[in-house]
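K.L.:
Okay, predicted coordinates and the sequence, questions at the end:
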Amino acid sequence: MASEGTKENPWKLKTPPMTSEYEMYKDVKDDKEVIICVVGKTTLLYDARCLTDLQTMLKEHGDWMDLGSADEQKPAKDGTVEAWGRSENNPVGGWYGLKKGLRGRFGMYVPPLMEKLGLAEVTHEAKNNKMRAK
């Protein structure tokens, strides 16, 4: 059996409120390591370095941080994981989402993977979820 986190054996995850299921796996696209996120018939791509960069930022933050998930076309609430995932001040200087038009929702789909990998804790309320580094 393929190791978990591959196209053949993706991580099976649920959104922070535990209402929707989706899958993620690592791959290489255009010589860049990426995380592919499959939600229903929609596929999103994230720069794989987001996992270590986000954990580092959360450790420096030192406390719970709101997820603040938002679509690319909507502004992200300041001080949230979503805002950091698109900020010019993060380590990649902008979006970790790589698929134009679908670069948002960083605060929805990346935190559960971080939790699965043991890199962070995530709350699972109906709304206003948060995360912190482990």
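P.N.:
Sure thing, it's come through.
K.L.:
make it CA atoms for all contacts and neighbour counts henceforth
P.N.:
Will do.
K.L.:
Distance check, the residue nearest to Ala48 when sequence neighbours are not counted against Gly97.
P.N.:
In space, Ala48 comes closest to Val34 once its chain neighbours are excluded; the distance is 4.5 Å by CA to CA, 6 or more residues apart in numbering. Applying CA to CA, to the nearest Å, the value for Val34 to Gly97 is 10 Å.
K.L.:
Between these two, which contacts overlap?
P.N.:
Counting by CA atoms under 8 Å, 6 or more residues apart in numbering, the residues touching both Val34 and Gly97 are 45-47.
K.L.:
Out of those, grab the one that's most surrounded.
P.N.:
Tyr46 (25 neighbours; other CA atoms under 10 Å).
K.L.:
Can you classify that residue by secondary structure?
P.N.:
strand (DSSP: H, G, I helix; E, B strand; the rest coil).
K.L.:
take the one below as the second:
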Amino acid sequence: MKEQIGTKQAPLALKTPPLSSEYTMHTDVKDGKEVLVCTVGKTVLLYDYRCLDDLYAMLKQHGDWMELGSADEQKPAKEGTVEAWGRSPENPVGGWYGLKKGLRGRFGMYIPPLMEAMGLAEVTHEAKGNKMRAK
């Protein structure tokens, strides 16, 4: 699965759910932890690699489409969205999958297209209000 995500030398090119912005994703190790490195312009976000398996399992259990609800860390996430789950004390890591303080949000923007590219999920591509579900 990791080889699909790319390397620092050859990252995977992706587009946000509305298909309005491009970004890249690759795997790396930081402080002994496997991470997803998401580069948007000059901004680098880090997510715990295990979010892929955890989100897939949650979506399978949910069984239907779930709104993405992407939001910056400083803004509250809409209840019942992928973003809210990605920062919830009720998820398997007990909080944020985003690892870079101040830039831990946007889980619902950048992780779903990666999961779609990996063949794990379907994602809608509307201007707003996008959703995902497990494949």
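P.N.:
The structure has been received and is ready for your questions. No experiment lies behind these values; they were computed from the predicted model shown.
K.L.:
on that earlier part again, wait, is the residue nearest to Ala48 of structure 1 part of a strand?
P.N.:
Yes: per three-state DSSP, Val34 of structure 1 lies within a strand segment.
K.L.:
Next up, the contacts around Trp84 of structure 1.
P.N.:
Shown in contact with Trp84 of structure 1 (CA under 8 Å, 6+ apart): Asn90.
K.L.:
any idea how far the equivalent of it over in structure 2 lies from Pro113 of structure 2?
P.N.:
Matched by TM-score structural alignment, Trp84 of structure 1 corresponds to Trp85 in structure 2. Going from Trp85 of structure 2 to Pro113 of structure 2 by CA to CA gives 17 Å.
K.L.:
can you give me the strands for structure 1?
P.N.:
Per DSSP state E, structure 1 carries strands over the ranges 11-14, 21-29, 32-39, 42-47, 65-66, 120-122, 130-133.
K.L.:
ok, and the closest non-adjacent residue to the residue most central in space within structure 2?
P.N.:
Note on structure 2: the residue nearest the mean C-alpha position is Ile111, at 1.8 Å, using CA atoms, centre = their mean. Sequence neighbours aside, Leu52 is the residue nearest to Ile111 of structure 2 in space, at 7.8 Å (criterion: CA to CA, 6+ apart).
K.L.:
Could you tell me where stretch 65-76 of structure 2 falls in structure 1?
P.N.:
Taking TM-score structural alignment, stretch 65-76 of structure 2 hits residues 64-75 over in structure 1.
K.L.:
got the buried residues for the matching stretch?
P.N.:
Of all the residues in stretch 64-75 of structure 1, those buried under the rule 16 or more other CA atoms under 10 Å are 64-72.
K.L.:
which of the residues you listed lies closest to Val38 of structure 1?
P.N.:
Among those, Asp71 lies closest to Val38 of structure 1 (CA to CA), at 15.5 Å.
K.L.:
Contact partners for the residue nearest to that closest one when sequence neighbours are not counted?
P.N.:
Among residues not flanking Asp71 of structure 1 along the chain, Gly104 sits closest, at 4.6 Å (CA to CA, 6+ apart). Applying CA under 8 Å, 6+ apart, we find Gly104 of structure 1 in contact with 69-73, 82, 97.
K.L.:
when you align them, which residue in structure 2 goes with Gly104 of structure 1?
P.N.:
If you follow Gly104 of structure 1 across to structure 2 using TM-score structural alignment, you land on Gly105.
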